[in-house]
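Asker: Here's my sequence, what's the structure:
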Amino acid sequence: MARYGYFLASEEFTPAELLDQARAAEQAGFDCLAISDHYHPWTGEQGQSPFVWTMIGALAQVTSLPVTTFVTCPTVRLHPAVNAQAAATAGVVTGNRFRFGVGTGEALNEHILGDTWPAADARLEMLEEAVQIIRNLLTGEEVTHRGRHYTVENARLYTVPDEPVPIHVSGFGPKAAALAGRVGDGFVTMTPDAALVGQFRRSGGGHKPVLGGLKVCWGADRDEAVKTVHRLWPTQFLPGELGQVLPSPAHFEQASTLVTQEAVAEGTVCGADVDEHARAVSAYAEAGFDEVYVGQIGPEQQGFFDFYRGEVLPRLRAA
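Answerer: Purely as a prediction, here's the structure:
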């Protein structure tokens, strides 16, 4: 049976709001939490981007739910050795309830130090080397590494959790799914694509967990919910690799002018139809996902949690 989690969108909400949502998610009966790791929001309208490692420490104090990053790019903005220390401490402060979701990232967040943004194949290569470094450091042993992309010299983590932090590798195409199967403890992808899940499992993933999810906009007035999504998250509908290569919120705002409200209405679960919400979430379980995360867009958070606690989660679990 799939587990159902809540997605904390750090691009849209303040630290205090994210903590309130985490508490509400646990009270509503969600099983787990995921949180995004961004330096910038996608657009200025979203307007937030707290530091994820500070948020994980705070989450550990207000909820007992497991927390996964959705996802951290451990290759450019922070060196893998620094990410390893952050993940190890997160594992300790959460009592082994932290899972490290990693991916190849977006220029939006990773170009900020002036580094060249690599091509997709190079980013996958860097991610594989980064995962190797992080795993070695999480053992608590001294590590020296001289690879194609990274150097680590006489590094040792002295604060490590009792259990190894699981590393879940994100991907949206067959190459990334195969990498996740080869080097990951799990796979993260955001569409209910059974073919990608199969690629992961055939490439070494076996019965390891597959995680993913969607954003919705609960609201009594469906038209108003559509407008909220169009205002806050039109970037979900940008095609191809734009999400990986555009460098600033201003560029995403420019590209998002091409996204219509009709596209949002067709592509997002909006309103208060329990059948529509349940179908969209259960599509992930049907595609072979083990954990499905749902994020509520906009300010109607308490209404969303009441709706999912009373209507959607019971229906999903009964099915």
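Asker: C-alpha from now on. contacts and neighbour counts both.
Answerer: Fine.
Asker: okay, now E262: neighbour count?
Answerer: 11 (other Cα atoms under 10 Å).
Asker: Now name the helix or strand holding it.
Answerer: helix 261-267 (DSSP states H and E).
Asker: for that helix, packing partners?
Answerer: Helix 261-267 is packed against helix 222-232, with contacts defined by 3 or more Cα pairs under 8 Å, 6 or more residues apart in numbering; DSSP states H and E.
Asker: longest single strand anywhere in the chain?
Answerer: strand 210-217 (DSSP state E).
Asker: if we look at that strand, which residues are touching it?
Answerer: 186-192, 197, 225-226, 228-229, 268-271, 277, 281, 284, 288-298 (Cα atoms under 8 Å, 6 or more residues apart in numbering).
Asker: between it and helix 222-232, how many degrees?
Answerer: 120 degrees (axes from the mean of the first three to the mean of the last three Cα atoms, to 10 degrees).
Asker: Could you tell me how many residues sit around H79?
Answerer: 17.
Asker: now the one 4 residues further on
Answerer: Taking other Cα under 10 Å as the neighbour definition, N83 ends up with a count of 22.
Asker: want to put them side by side, so please do this one too:
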Amino acid sequence: MTDVLADAGAAPRLGLTFVPWDRPPEDLPAFARLVEDSGLDTLWLWEDCFAQSGLACAATALAGTSRIRVGVALLPTPLRNVALTAMELATLARLYPGRLLPGIGHGVQDWMAQAGAKVASPMTLLREYAVALRALLAGEEVTVSGRYVKLDRVRLRYPPTEPLPLLMGGFGEKTLRLSAELADGVLLARGGAEAVGRMRGVLDETGSRAGIVLGIGPEEGANIPGAAEAITAAARAGATDITVEPAPDEPDLPGLIEAVRAAGGHAGETITT
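Answerer: Model prediction:
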């Protein structure tokens, strides 16, 4: 496991999400600079079908900033060959060391069916994919003949120069338990403090040291008056990283960011005291 996510019990790292359904890709460079200049820790991106490419957006955001970490939640495994994903992640990791937070998941099953990529056992694919991806990113030569992942003596010519974290996420209990087993961080798209508490219980039960990344949407307090309560509650429950998803019609992004920063400071004081 890497230390890319904040330790449980410490003040959570805070971020803002660029929602691809609400903003076109040409808005991303200015959005990323706003996050960087604000003092937040992380810009989070989605790879949603059929909106925007997560890794193309990650490359753009990384190139246009110098400090913030850029997370992608989540790359859909049925849609992406694992060798190609490893190549792309390794390239970005070498160009921008220590700043990329890639995540993988099942993908939305209806979208996977639309793209002709839906599989009979998403759990089997996710396990095979995560194991192979980790090995490839570690610079190993990988030969595997799984149900879905099949590689013959594949080794990256330019693997990451330092360990690259792997995040996983989903909604079902089996997926979250698999994420606890195999990932450095577990991504929770929704559910607030209650979902974080349940996930913390799974991590404690299994002895996993994975971090917990929580997304807070507009309906859960991702607004100027609601940010403080939502972030403080999630931090108390054990979230190590929290990202706020602005409403599509949010009129005051700088004000929302300031509210998030203030809430994070309060949450940190609450935890340490």
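Asker: related to what we said a few turns ago, in the helix holding E262 of structure 1, which residues are buried?
Answerer: By neighbour count with 16 or more other Cα atoms under 10 Å, helix 261-267 of structure 1 contains the buried residues Q261, V264, A265.
Asker: secondary structure element for the closest residue to I224 of structure 2 other than its chain neighbours?
Answerer: Nearest residue to I224 of structure 2 in three dimensions, chain neighbours excluded: L256, at 5.1 Å (Cα to Cα, 6 or more residues apart in numbering). Assigned by DSSP H and E, L256 of structure 2 belongs to helix 253-272.
Asker: So for that helix, what gets flagged as buried?
Answerer: Quick answer for helix 253-272 of structure 2 (16+ other Cα under 10 Å): 253, 256-261, 263-268, 271.
Asker: I'd like those residues laid out as a markdown table, including distance to P24 of structure 2.
Answerer: Below are the buried residues of helix 253-272 of structure 2 laid out as a markdown table (distance: Cα to Cα, whole Å):
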| residue | distance to P24 of structure 2 |
| --- | --- |
| L253 | 16 |
| L256 | 20 |
| I257 | 20 |
| E258 | 24 |
| A259 | 25 |
| V260 | 23 |
| R261 | 25 |
| A263 | 28 |
| G264 | 28 |
| G265 | 31 |
| H266 | 33 |
| A267 | 32 |
| G268 | 34 |
| I271 | 37 |
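Asker: quick one on the thing from earlier: can you say which of the contacts of strand 210-217 of structure 1 are buried?
Answerer: For the contacts of strand 210-217 of structure 1, buried by 16+ other Cα under 10 Å: 186-190, 192, 197, 225-226, 228-229, 268-271, 277, 281, 284, 288-298.
Asker: Show me the strands in structure 1, by range?
Answerer: Under DSSP E, structure 1 gives strands at 3-8, 32-35, 67-69, 98-102, 143-146, 151-155, 167-170, 186-188, 210-217, 269-270, 291-296.
Asker: and the first one, which stretch of structure 2?
Answerer: Per the alignment by TM-score structural alignment, strand 3-8 of structure 1 matches residues 13-18 in structure 2.
Asker: The matching stretch vs structure 1, average distance?
Answerer: Aligned to structure 1 and superposed, stretch 13-18 of structure 2 gives a mean residue distance of 0.9 Å (mean Cα distance after the TM-score superposition for structure 1).
Asker: Other residues contacting that stretch?
Answerer: Counting by Cα under 8 Å, 6+ apart, 5-6, 28, 31, 35, 40-46, 240-246, 257, 260-261, 264 sit against stretch 13-18 of structure 2.
Asker: Now find how far off-centre that stretch is within its chain.
Answerer: 10 Å (Cα atoms, centre = their mean, to the nearest Å).
Asker: same thing with stretch 203-220 of structure 2?
Answerer: 11 Å.
Asker: for the residue nearest the centre of structure 2, what are its contacts?
Answerer: Compute the mean C-alpha point of structure 2, and by Cα atoms, centre = their mean the closest residue is A73, 3.9 Å away. For A73 of structure 2, the contact set (Cα under 8 Å, 6+ apart) comprises W44, L45, W46, E47, G54, P102, G103, I104, L187.
Asker: again, only using 10 Å
Answerer: Contacts for A73 of structure 2 were tallied using Cα atoms under 10 Å, 6 or more residues apart in numbering; they are 17, 44-48, 54, 101-105, 167-169, 187-189, 213, 215.
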